[in-house]
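Student: Predicted structure and sequence below. I'll ask about it afterward.
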Amino acid sequence: MPLYKSISPNSQTTVKIWKIDESYDDLMQSIQLRPESLKRVLGMKSELHQRGFLSVRCLLAEFGYQDSDLFYDEHGKPHLKDGKQISITHSFNFSAVIISDLISGIDIEKQRDKITIIAHKFIDYESDYLNEDDKHYIEKLTAIWCIKESLYKLFATPGLSFKEHCLVIPFSNNDNQTIAWIDYKTKKRRYNIYFFTFEGFTCAYAIF
């Protein structure tokens, strides 16, 4: 499938989402990989992960980049050779890339009931405004996870805890924006957050 969605929250930032309907072979034929990327994708045991990896390269092409324009630092954070900020995510049959002049992070997650099992690991302050009887509880938990994951990606600092260092300001069922904070050691930073749901998934991205 071609591009699923493109969003520009501001003049410096673009988000693109891909719905992965293509086969592994079709995706592989549509892009050009450098040797180390080819070795990496061939070494993946799951075809779902392989297709996610390749779909991200399709998204790069939508932005006008090639696989060779992308590299990773020692913390696993992706970078572009031209200096623009990039963050990458994929979950099941969706992938997304955000590219910006601003520091940014993105995450997509499928909305699943089992997120309640791990909620205690990433929820702290947010429990003050969450209600387990709310019919949107799973959706809200998933949004908070996505927000904190996007913060983790952009901050790229070992030791950052979703529960202890990331705080998401309350939002209602109809909201698609909020504010989040990272309070880590001597650093306290405020981020603009955007989020939305589609086809049983949640996408959130953070911009500094």
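Tutor: Structure's in. What do you need?
Student: CA only for contacts and neighbour counts going forward, please
Tutor: Noted.
Student: Show me what the longest helix seen in the chain is packed against.
Tutor: Assignment by DSSP state H gives helix 137-155 as the longest helix of the chain. For helix 137-155, the packing partners by 3 or more C-alpha pairs under 8 Å, 6 or more residues apart in numbering; DSSP states H and E come out as strand 104-110, helix 115-122, helix 162-165, strand 166-168, strand 187-198, strand 201-207.
Student: these two touch, right, S8 and I17?
Tutor: No - the criterion here is C-alpha atoms under 8 Å, and S8 misses it with I17 at 11.8 Å.
Student: Mind checking which of the two has more residues around it?
Tutor: Higher neighbour count among S8 and I17: I17, with 23 against 13, using other C-alpha atoms under 10 Å.
Student: That one: which element?
Tutor: Taking DSSP states H and E as the criterion, I17 maps to strand 13-19.
Student: Show me what secondary structure element comes after that strand.
Tutor: The C-terminal neighbour of strand 13-19 among helices and strands, as given by DSSP H and E, is helix 24-30.
Student: structure B:
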Amino acid sequence: MPLYKHIQNNSDSDLYIWKITESVGELLQMVNLCDNDFKRFDKFGSESRKKEFLTTRILIQQCLGSHIQICNNQHGKPYLINSNLNLSITHTKSYVAILLSGKHTPALDMEYLSKRVHRIASRFLSKHELENISQTDKTLHLYQHWCAKECLIKLYGKKDVHLIDELKIHTFQPNDKYFTGEVCRSDFAKKYRFEYLRFDEYLLVYAVN
């Protein structure tokens, strides 16, 4: 299907969400891939991963032009070739989303809301964070924390960060419009504000700071 949703967060950032209903063959006809993209595409074993890879590039090229390409730095962080815009990417099941910003570093994460998060909560939340999880809307609240911490990793830009000790989410209620969190490392310390979007059975959390 075409673009599922477009949100202009402010004058500097744009959020795009695509629901994947196309086949791999249909997606290939819609995208301009460079040689490096084709090499990466051929390495993916699963059809779903191939669709996510292609759809991300389709979104970028429909928004910015067919000459725009996506690369990754040594830490896996994506960036754009032939564009000065900053980029963040997320995908889960049948959805792909990108967040673009000209002046700021964007980050977003999207997850399918399932009960599995209850089993792993202690792996990514501190004791204090666990104590403040809502019991009436527990699944949503846990995923808000999970997605926000994934965003903090992307904002920090490296993956060697401790989820509990170095990524903090400040106390909030699941129906709050905004909430905040921070990276707490000796080499990097910064606070961020998060917004979120819930649709179908999915949650998307994003930050533009």
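Tutor: In hand now; what should we look at? Everything quoted here is computed from the prediction, not taken from an experiment.
Student: what TM-score do we get after superposing?
Tutor: Once superposed, the chains reach a TM-score of 0.93 (TM-score structural alignment, normalised by the length of the first structure), with 206 aligned residues with a C-alpha RMSD of 1.5 Å.
Student: can I get the helices and strands packed on helix 137-155 of the first structure in TSV with distance to Q32 of the first structure and mean neighbour count?
Tutor: Shown next, in TSV, are those (distance: least, C-alpha to C-alpha, whole Å; neighbours: other C-alpha atoms under 10 Å):
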stretch	distance to Q32 of the first structure	mean neighbour count
strand 104-110	24	27
helix 115-122	37	13
helix 162-165	36	18
strand 166-168	38	23
strand 187-198	30	15
strand 201-207	27	24
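Student: Let's have the ones you listed in TSV, adding distance to T13 of the first structure.
Tutor: Below are these laid out as TSV (distance: least, C-alpha to C-alpha, whole Å):
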stretch	distance to T13 of the first structure
strand 104-110	9
helix 115-122	28
helix 162-165	25
strand 166-168	22
strand 187-198	12
strand 201-207	9
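Student: before we move on, the earlier item: other residues contacting the longest helix of the first structure?
Tutor: By C-alpha atoms under 8 Å, 6 or more residues apart in numbering, the surrounding residues in contact with helix 137-155 of the first structure are 77, 87, 103-113, 115-116, 119, 122, 130-131, 160, 162, 166-168, 173, 180, 182, 193, 195, 202-206.
Student: Equivalent analysis for stretch 123-135 of the first structure, please.
Tutor: 137, 140, 162-164, 167-170.
Student: got it, and stretch 83-102 of the first structure?
Tutor: Here stretch 83-102 of the first structure makes contact (C-alpha under 8 Å, 6+ apart) with 12-21, 48, 52-53, 55-56, 59-60, 77-80, 103-110, 153-154, 207-208.
Student: tell me how far the ends of it are from each other?
Tutor: Distance across stretch 83-102 of the first structure, first residue to last, is 10 Å (C-alpha to C-alpha, to the nearest Å).
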